[in-house]
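> sequence plus the predicted model coming up.
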Amino acid sequence: MHSNSKKRGIPLPVAHLTLLAALLAVSLAGCGGQQSPPASGLTPSGGNTSVKPVEAPASPITGLPIMNPGSPVAVSIDNYPKARPESGLSDADIVYEALTEGGITRYLAIFYSRAPSTVGPVRSARPYFALLAKEWGAVFAHCGGDPKDVEPIREYNVVDADEFKHGDLYWRDDSREAPHNLYTSVESLRKVTSTPLPGPAK
């Protein structure tokens, strides 16, 4: 007869403890490696090191950021059909439209927050445009005008950037028909003066 000798193995509870100990050792070994770098913009302590961009000051006219600060500029701009499309109007802080003659209107664009490199076509002065330029303390850009229309510029003591006096600030676009082809830039006109924008009326 064969003797039924019992096989002696590791008791079940001890086997479970041994397996858990091995898994724990592997886990601890993994934690002992290099730590992941902190997320971008955060210090190891969790502080935020990101730099906030400096906000541009707001225009007192529109409330939008001032992208090209400088002296205000007022430009008499043509609105005759042959002058279209005009240049620079979308960058103006304010655009006035006034009836001139023959049912034709003309614009006065006030530039303060932005300084487009091409503005026009520039046309002649009107007395009411000179008065508006005076109210804004702006350089008044125009191309001559009837004596009765130019006189108020001197009367109101407006900073005059007449093309007849400052021809170097203007140019003609030969691809367009005269007189609807005279242009200038805000930065060029700002060289005429450093008049600051007037404060709110008291």
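Looks like it arrived, so ask away. Numbers count the residues shown, from 1 in each chain.
> C-alpha only now, for contacts and for neighbours.
Fine.
> and Leu108, how many residues sit next to it?
30 (other C-alpha atoms under 10 Å).
> go ahead and confirm it touches Leu99.
No. The pair Leu108 and Leu99 does not pass the contact test of C-alpha atoms under 8 Å, sitting 11.2 Å apart.
> was I right to think Ala98 contacts Thr105?
Yes. Look at Ala98 against Thr105 with C-alpha under 8 Å: they come within range, at 5.3 Å.
> start to end distance for stretch 147-162?
End-to-end distance for stretch 147-162, by C-alpha to C-alpha, to the nearest Å: 13 Å.
> ok, structure two:
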Amino acid sequence: METIEYRKKIDEAYNTDQSVLFRWKQTENFLEPKELLNAGLDIGERTALTKRLEDLYNINFDSTNIDLDIEPLNGEYDIITSFEVLEHLFNPLFNLIEIKRVLKPNGVLYISTPLYKPRIIKSPYHFHEFSEDELMNLIKRADFLVKRKKIIKVRPFWHYFLGIRPMLRAKYERVILLELSVE
């Protein structure tokens, strides 16, 4: 199977996964309408959520296709989103500092990331899973201010009654949504 075909299969599975759609809906509900925006950036690869962001804010969103641990971002943006990206980066502080550099004054950054889970249910694809305090320290080191935050469950309530591991997930599987601005 070629890389492009493989990527399409992954995207198809991701964009139709019920837990992903559940998180996206909660994320959309967290976002606040903003006026007079000219440029948006969605950190990471383009997803169905990127299109929904464009519809919500009535602007085009660029997306990144670079190594976010070492490569600089380009452009200037009124709004930047980084949904479930930080945990995949070796150096999330570098990425936050880069985001701050390209975020316009009075711009807004929305991020989401899973909170820490015990090893038995931790994702093998995450370099980091932060506690809430660790994440707040990281954000402070990058000179962002937290305007709003919300902790959400990852799956619908009924999912957590499907076995022992899902019951563990009921307690630990949470995502934090943040609205940030520059100090």
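Ah, there it is. If you're wondering where the values come from, they're calculated on a predicted model, not measured in any experiment.
> now the TM-score, please.
TM-score for the superposed pair, counting by TM-score structural alignment, normalised by the length of structure 2: 0.28. Supporting figures: 89 aligned residues with a C-alpha RMSD of 5.2 Å.
> can you give me the strands in structure 2?
40-42, 61-63, 77-83, 103-114, 144-153, 174-182 (DSSP state E).
> and the second one, what other elements does it pack with?
Counting by 3 or more C-alpha pairs under 8 Å, 6 or more residues apart in numbering; DSSP states H and E, the packing neighbours recorded for strand 61-63 of structure 2 are strand 40-42, helix 48-57.
> list the buried residues in the longest one.
The one in question is helix 48-57 of structure 2. 49-50, 53, 57 (16 or more other C-alpha atoms under 10 Å).
> tell me the contacts of Ala141 of structure 1?
73-76, 122, 160-163, 189 (C-alpha atoms under 8 Å, 6 or more residues apart in numbering).
> you'd agree it is in a helix?
No. Ala141 of structure 1: not assigned to a helix; according to DSSP: H, G, I helix; E, B strand; the rest coil it is strand.
> in JSON lines, list the buried residues of helix 48-57 of structure 2 along with distance to Tyr110 of structure 2.
Shown next, in JSON lines, are the buried residues of helix 48-57 of structure 2 (distance: C-alpha to C-alpha, whole Å):
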{"residue": "Leu49", "distance to Tyr110 of structure 2": "13"}
{"residue": "Thr50", "distance to Tyr110 of structure 2": "13"}
{"residue": "Leu53", "distance to Tyr110 of structure 2": "11"}
{"residue": "Tyr57", "distance to Tyr110 of structure 2": "13"}
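> still on that earlier bit, and which of the contacts of Ala141 of structure 1 is nearest Tyr128 of structure 1?
Ser76 (10.9 Å; C-alpha to C-alpha).
> now do the SS call for that closest one.
strand.
> what helix or strand does the residue nearest to it when sequence neighbours are not counted sit in?
Spatial nearest neighbour of Ser76 of structure 1, chain neighbours left out: Leu108 (4.7 Å); criterion: C-alpha to C-alpha, 6 or more residues apart in numbering. Using DSSP states H and E, Leu108 of structure 1 sits within strand 105-111.
> same for that strand, what does it pack against?
Secondary-structure packing of strand 105-111 of structure 1 (3+ C-alpha pairs under 8 Å, 6+ apart): strand 73-78, strand 94-99.
> buried set for the last one?
Put plainly, it is strand 94-99 of structure 1. Neighbour-count burial for strand 94-99 of structure 1 [16+ other C-alpha under 10 Å]: Val95.
> helices and strands around that strand, which ones?
strand 105-111.
> and what of the first one?
For strand 73-78 of structure 1, the packing partners by 3+ C-alpha pairs under 8 Å, 6+ apart come out as strand 105-111, helix 127-136, strand 139-142.
> adding distance to Gly30 of structure 1, write those out as CSV.
Listed next are these as CSV, based on distance: least, C-alpha to C-alpha, whole Å:
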stretch, distance to Gly30 of structure 1
strand 105-111, 64
helix 127-136, 71
strand 139-142, 72
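> mean neighbour count, the ones you listed: which tops it?
Most buried of these, by mean neighbour count (mean count of other C-alpha atoms under 10 Å): strand 139-142, with a mean of 30.
> after that strand comes which helix or strand?
Past strand 139-142 of structure 1, the next helix or strand by DSSP H and E is helix 147-155.
> the helix or strand following that next one: which residues count as buried?
The first helix or strand that comes after helix 147-155 of structure 1 along the chain, using DSSP H and E, is strand 159-162. The neighbour-count criterion (16+ other C-alpha under 10 Å) identifies 159-162 as the buried residues of strand 159-162 of structure 1.
> among the contacts of Ala141 of structure 1, who's most crowded?
That'd be Val75 among the contacts of Ala141 of structure 1, by other C-alpha under 10 Å, with 34 neighbours.
> that one touches Leu132, doesn't it?
No. The pair Val75 of structure 1 and Leu132 fails to qualify as a contact (C-alpha under 8 Å) at a distance of 10.6 Å.
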